Each structure stands twice: as structure tokens, then as C-alpha cells.
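Asks: pasting the structure only:
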């Protein structure tokens, strides 16, 4: 376990359980160099406890890099709650998790993530102030989608020579809160949408409301398009799937889209421009971080413009250095975090 921490330069790893509620929680604090660690709370099933710990550590590192490149005074962290087969009282479980967060003295601030909701954050908030995206705070998903939309325009400009998205074929994998909101924004500017999701109802809604073309999930990656926008769970691009791609760029909302760092180099070799996920999808983090500090909506919206500016900077470095944008983004983040 310490080897895993050292490999990712993780500061702290906390494990806690509460047999009375079924809580089994992992909190990974990657860095507090720039401020308290902030990162969402996942509530998912895992094949084993090691998988949950690896997920928390990897995501916490991404959150540190994301906060640094977004210009936020926050560190990076992530929590993972292992979903039990049966839970008698979900509210009590999240209240127990709130007590765990409070015991950390403000070094970690939690928020919604996969499998959790604002109602869950409300339960956590009964025992700690170190929580955001409560019902009162609002859903960060629209701001994530706004940032991804701006990032797609910057990506189109860098790869295709224009940020006019009219007629652009965008394949969206995943129509959750962020994916669907992104589809709505793309539709509004005249983009052609190809969509897939495991929820057939969400796909049908996009077809009816947005004129999207439904594509089977197993076929989407190989479907010709201008931009592929992964907006589901991570890890969809590996050594095998990246060879199937028939797009000019990959720019989407999903976290940890690349199964390994080497996949970024393969994309580069194939001439496919990659928008580093933790840069393009940082709108939600920007919203929850600034909202937690009491910033106005106007201030938050203005800060979102930094996403496209940062991507443009990364693309320029990548072009000049003949490196993957993912490698460039990591180097820039590490310089901010570690001074090198």
C-alpha cells in the first residue's frame, strides 16, 4: 500500500468502517500544497477492496493536477465508499461518512461524484462543514458541461482550424447529467450528434429532443466522427480500443479516460488530438471550489473561461515540443505542485 502511495506521491490514505451502517470508506488525499484537498465522493460496487483503494488514489492525483491547472487554491483528494449489497439506511451511512470527514480537520472537502447525489451531501453536512454540492449549493454538472463545451471549441480550433461547430460530427459516449447537458449545448450551435448510453431511455430522449443519431455502445468508438466525447466512466481508451478510433480529436467529460499513459502517445502517433481529461472537465471542480468559498456566479462563470485558455496553451506546447498534450499537461501541473 505504501508503494502505491509513493508511486503517486500521495500524502495521506484513510480507511474507516462503521459496521452499524455498513460504511466502508477510503479517503485519498494526494496534495494539500495549494490548499485543502477537494474531490468527489464515489459510492460504487467494487470487485475487491484493493480496486477501491487504487481508484481513490488515481482519482485523487488527477484532482490535484486538475485544481492546479484550473488556478484554484485547492489540493486534490477523492473518497470512495464501497456500496454494500444491501443497506438498511442510506442516510445513516452518509452521516457516518460525514463524521469521518470531520475528524480530518478540514484537510479534505467532499462533493458529489458517481453514485452520489446532493441529498447524500445533505446527510454528510449534518456532521461537517467540509462538504459542497449540497442541495443548497446546487448541481455542478451544468458547469462541467459548460467547460467541456468551451474545451471542444478550443480543440476544434486547434485540430480543425475553426471553432465553429456547425455541422461538426460529435460522438458522445454517455448521456448522464454532464453528457446530456453537453449534447444540448452542441445541438444549440448546430453540431451533428452521435450518441450512445447503456440507458436506452436517455438515448431515445436525445434522438427525439436533439435530433441525435443513436449508435450502439459497442460501435461508437469505431464510428467516423470529428470529435469523440467520452462522458461516461473512465478507462475506455486502451491499447486495443484506441486503434479503432476514426476521429480527429478526443475531448470529453469522463475522468481517467486513458487506461495508461502510453495510450496518450499512441493517440499522438495516430494524429488524434487529445484534450487532457482533468483540464477539459474541470468546470465542476471550479464551481464547487469557488461556491464553497462564497464566490458569486459571475465570478465562477468568468473562471470557466480559463479552461479553453489552458487547453490552447497546452496544445501550443504540444505542437512545439511534438509531445502528447497529456504529457504536457502533466508537466505543467507538476511544475505548479512540486516546483519542477
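Replies: That came through fine. From a predicted model like this one, the values you see are computed outputs, not experimental measurements.
Asks: make it CA atoms for all contacts and neighbour counts henceforth
Replies: Fine.
Asks: outside of the helix or strand in which residue 6 is found, which residues touch it?
Replies: Using DSSP states H and E, residue 6 sits in helix 2-8. Here helix 2-8 makes contact (Cα atoms under 8 Å, 6 or more residues apart in numbering) with 11-13, 30, 54, 57-58, 61.
Asks: Count residues in the vicinity of residue 340, would you?
Replies: Residue 340 has 9 neighbouring residues, counting by other Cα atoms under 10 Å.
Asks: shouldn't it be in contact with residue 334?
Replies: Yes: at 6.5 Å, residue 340 counts as touching residue 334 under the criterion of Cα atoms under 8 Å.
Asks: shared neighbours, these two?
Replies: The overlap between the contact sets of residue 340 and residue 334 (Cα under 8 Å, 6+ apart) is empty.
Asks: Surely residue 76 touches residue 40?
Replies: No: here residue 76 does not reach residue 40: they are 9.8 Å apart, not a contact under Cα under 8 Å.
Asks: More neighbours: which of those two?
Replies: residue 76 (31 against 26).
Asks: Can you report how many residues lie near the nearest residue to that one once chain neighbours are set aside?
Replies: Computed as Cα to Cα, 6 or more residues apart in numbering, the closest residue to residue 76 that is not its neighbour in sequence is residue 64, at 3.7 Å. Neighbours of residue 64 under the rule other Cα under 10 Å: 31.
Asks: From residue 236, how far out is residue 64?
Replies: Per Cα to Cα, to the nearest Å, residue 64 is found 22 Å from residue 236.
Asks: do residue 89 as well
Replies: 33 Å.
Asks: of these two, who's got more company?
Replies: residue 236 (18 against 11).
Asks: distance of the closest residue to the more buried one other than its chain neighbours from residue 92?
Replies: Residue nearest to residue 236 in three dimensions, not counting chain neighbours: residue 257, with 5.8 Å by Cα to Cα, 6+ apart. The gap separating residue 257 from residue 92 is 33 Å, by Cα to Cα.
Asks: on that earlier part again, after the helix holding residue 6, next one along is what?
Replies: Using DSSP H and E, the first helix or strand after helix 2-8 is strand 12-18.
Asks: At the geometric centre of the chain, which residue do we find?
Replies: For the chain, residue 255 is the residue whose C-alpha lies nearest the centre (Cα atoms, centre = their mean; 3.8 Å).
Asks: Quick check: residue 217 touching residue 173?
Replies: Yes: using Cα under 8 Å, residue 217 makes contact with residue 173 at a distance of 7.5 Å.
Asks: so what's in contact with those two at the same time?
Replies: 196-197.
Asks: which one of these two has more residues nearby?
Replies: Neighbour tally, residue 217 and residue 173, criterion other Cα under 10 Å: the higher count belongs to residue 173, 28 against 13.
Asks: Who are the contact partners of residue 203?
Replies: 175, 195-197, 214.
Asks: hold the first one in mind and look at this next one:
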């Protein structure tokens, strides 16, 4: 593997920490992109990677996205990310590994704040919290901010999808608007339920076909195979699974007016943002539309605000998207590039 500094996704990261604990079997990466605005906040995911290089690349991309996401959300937080390498698909992380990861977070002295991401849960955050106080996404107490970030991410995406439909389709509501949703976990499933309540037409897909079928039955939606969802003819395509799914080939196959979803790092390369723009498809930059979860756990960690404050801040996501889209329309630059320019300026790298 190339040196970390030479990797394409290394972007002046302040630190990239490779964690190895032979006793528990933990192998993890913690990437800190920026602490310009505050401690580097971003969740930790438990995932099986093809090789260790792919895990490092994922941490680099995700941590950079968190810097931009937190800056655009107006949070006094920098950007970081943790990934724990699963030895195989379907593996379970052990308590000993969670404890070791917590100790690794603690060793960074508060420069990185972890939280729940793919493959993690509130219960696992509680275990990590026995070894470090630099953790968020813990079970909520009373009306305070905190808990599972998924429903809050889903709320922000729902509001962003509505804003995108209004801008691209002239739709004042979602009744009859066809949305193809990739991934029906906590975020995609929450989005689907909100859109179904509005009368939207839904097509669902998930790598767990039974899960997609069960939700489709509940909501009166259609399903397609996971590898077909990005080719569905729809008004809106909403990626809510893993990233790097918008490639030269998949963009060419899109049959929609809007791409707006919660997956991180949807663009496989920066050039793919220009490809979507060239096709006249309205793109909602992922780290702008999916900020609801980090707003929730960020305010929890900072000890500021309650659920009402969280929801009030999430309600500002459509206005931030409009700011990006307005600038894109004015300059002709892709919305992905506009968002990056704004975010870089906010973290002092513009």
C-alpha cells in the first residue's frame, strides 16, 4: 500500500491513526481531517473491507466529509471518522474490541469524538463510553439531544428531498412523486415512511431483499433488486446505503430529475459531480442533506439544546441546499463543487 500521504483521498488530514490491539483482535483506523472549528466529530463504522487499504481510504473520505458536514451545519466541530475492520461479512464486534476502541479514542485526548455509524448501535456506544467520555449517540435522557442519529438523519433527508422536488419538479407536495430509495435501514426506511405518509409513489431496494419486501408491503410500495434501483425511471433517486455508487456508468444510466439521499460520499470521484450536473440532474450534496444525525449527536456532546433545538436546526437544511443550488445556477458550477467551496472556506482551507 502507498504511504497515506500519497493516497488520492489524503487531503491535508491532521492525523491518521492505525489501531491494533492483538489481545482483542481489534484493527481500526481513526482519521482526523480538521479540528479548525472544534474536536473532530464523526461516527465509527464496523465493516468488512476487501483489504486494509480500502479501510484507510474510507476513513479518509468519510472524515473529510464530516469536516464539511459539520461546517455546513454550523456546528463548532471538526471532522473525523473511525472504521473498525470486520474480518468477514456478517462478523460481530466483541465487547473487548469495543473497549479497545474506546481506549484508542481516549488516547487522542478529545481531538476525536466518536458516535454511532454503520454496524454500530446505542448499546455499543455505551460500552465504548466506559473507556472514554469522547463519545456521543448514547441513549437519550428526557427531552435532551442524543440517542440513535438515524431518525434525525432521515428527517433532514426528507426535508431536503421535498426541497429538491419543489425546485426541480415544481412540486408543492410529494403526492404522486415517484422516489426510488436505495437502502431501507434506519435512514432509508425512515425516509420511506415519511414519504409514504405524504402520498409519494415508492420503489425500494436493499441488499437484504426480505427487508425491502417487508417495508414495501407495509407501505404499499414496489421493490426491485438492489443492483437495479439506480436505473429505475423515477422523479427522485435517493441513495441511502453505502457510498461511491455514483460513477460514470451509473450516472449515465440514471433516469430521474433529482438525486437526493443520505449515503455518505455518494460520488465515486469529484468528476462525477460534474457528470450529474452536465446531465441536468439536480444533486443534493450528501453532507449538506444528511446532517440531521450529526446535529443531534453533536449537540448532545456539546451539552447544548434539546430535541426541539435539534429539529429547529435540521429544519434549516433546505435553506442550505437552496444556497448551494442558487450559487450553482448563478455560476454554472456543479452543486457538489459549490458545496465544497463553501465548506472549505468555513474550515479555513478555501
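Replies: Nice, thanks for sending it over. Everything numeric in this text was worked out from a predicted model, so none of it was measured.
Asks: Post the TM-score for the overlay when you can.
Replies: TM-score for the superposed chains, counting by TM-score structural alignment, normalised by the length of structure 1: 0.97, backed by 340 aligned residues with a Cα RMSD of 1.6 Å.
Asks: sorry, back to before: what lines up against the residue nearest to the centre of structure 1 once you look at structure 2?
Replies: Counting by TM-score structural alignment, residue 255 of structure 1 lines up with residue 264 in structure 2.
Asks: And for residue 312 of structure 1?
Replies: Under TM-score structural alignment, residue 312 of structure 1 pairs with residue 322 in structure 2.
Asks: Not counting its neighbours along the chain, what's nearest that match?
Replies: Nearest to residue 322 of structure 2 is residue 163, by Cα to Cα, 6+ apart, at 8.0 Å.
Asks: For the equivalent of residue 59 of structure 1 over in structure 2, give its distance to residue 167 of structure 2.
Replies: Counting by TM-score structural alignment, residue 59 of structure 1 lines up with residue 62 in structure 2. Look at residue 62 of structure 2 and residue 167 of structure 2: by Cα to Cα, they are 28 Å apart.
Asks: Counting by contacts, list what the one helix or strand the match of residue 59 of structure 1 maps to packs against.
Replies: Residue 62 of structure 2 is part of helix 52-72, with elements assigned from DSSP H and E. In this structure, helix 52-72 of structure 2 packs against strand 26-34, strand 78-85, helix 286-289, helix 335-346, with contacts taken as 3 or more Cα pairs under 8 Å, 6 or more residues apart in numbering; DSSP states H and E.
Asks: With distance to residue 110 of structure 2 as extra columns, can I get the ones you listed in a markdown table?
Replies: Formatted as a markdown table, the helices and strands packed on helix 52-72 of structure 2 follow (distance: least, Cα to Cα, whole Å):
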| stretch | distance to residue 110 of structure 2 |
| --- | --- |
| strand 26-34 | 11 |
| strand 78-85 | 12 |
| helix 286-289 | 23 |
| helix 335-346 | 22 |
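Asks: Between the ones you listed, which one is closest to residue 188 of structure 2.
Replies: If you check each of the helices and strands packed on helix 52-72 of structure 2 against residue 188 of structure 2 by Cα to Cα, helix 286-289 wins as the nearest, at 13.1 Å.
Asks: Find me the equivalent region of the helix or strand following the closest one in structure 1.
Replies: Following helix 286-289 of structure 2 in sequence order, the next helix or strand is helix 292-302 (DSSP H and E). Residues 283-293 of structure 1 are the counterpart of helix 292-302 of structure 2, counting by TM-score structural alignment.
Asks: still on that earlier bit, contact partners for the residue nearest to residue 76 of structure 1?
Replies: By Cα under 8 Å, 6+ apart, the residues touching residue 64 of structure 1 are 30-31, 37, 74-77.
Asks: Spatially, which two of these are the most separated?
Replies: 30 and 74 (11.1 Å).
Asks: any shared contact partners between the two?
Replies: 37, 64.
Asks: Mind checking which of the two has more residues around it?
Replies: A count of neighbours by other Cα under 10 Å puts residue 30 above the other of residue 30 of structure 1 and residue 74, at 30 against 27.
Asks: from what I can see the more buried one touches residue 10, true?
Replies: Yes: taking contacts as Cα under 8 Å, residue 30 of structure 1 lies within contact range of residue 10: 4.2 Å.
Asks: Need the overlap of contacts for those two.
Replies: Common contact partners of residue 30 of structure 1 and residue 10 (Cα under 8 Å, 6+ apart): 57, 61.
Asks: In contact with the counterpart of residue 200 of structure 1 in structure 2, which residues are there?
Replies: When structure 2 is aligned by TM-score structural alignment, residue 200 of structure 1 is paired with residue 209. With contact taken as Cα under 8 Å, 6+ apart, residue 209 of structure 2 is in contact with 225-226.
Asks: Please apply the same query to residue 309 of structure 1.
Replies: By Cα under 8 Å, 6+ apart, residue 309 of structure 1 has no neighbours at all.
Asks: That one: what secondary structure?
Replies: Secondary structure for residue 309 of structure 1, judged by DSSP: H, G, I helix; E, B strand; the rest coil, is helix.
Asks: Please tell me how far it sits from residue 229 of structure 1.
Replies: Distance from residue 309 of structure 1 to residue 229 of structure 1, by Cα to Cα: 19 Å.
Asks: try residue 61 of structure 1
Replies: For residue 61 of structure 1 relative to residue 229 of structure 1 (Cα to Cα), the value is 22 Å.
Asks: Can you pick out the residue with more neighbours from these two?
Replies: Remark: of residue 61 of structure 1 and residue 229, residue 229 carries more neighbours, 26 against 21, as counted by other Cα under 10 Å.
Asks: What's residue 321 of structure 1 aligned with over in structure 2?
Replies: Looking across to structure 2 (by TM-score structural alignment), residue 321 of structure 1 lines up with residue 331.
Asks: To clarify, my last question referred to residue 105 of structure 1.
Replies: In structure 2, residue 105 of structure 1 lands on residue 109 (TM-score structural alignment).
Asks: Report how many residues lie close to residue 208 of structure 1.
Replies: 10.
Asks: can you pull the contacts of it?
Replies: With Cα under 8 Å, 6+ apart, residue 208 of structure 1 has no contacts at all.
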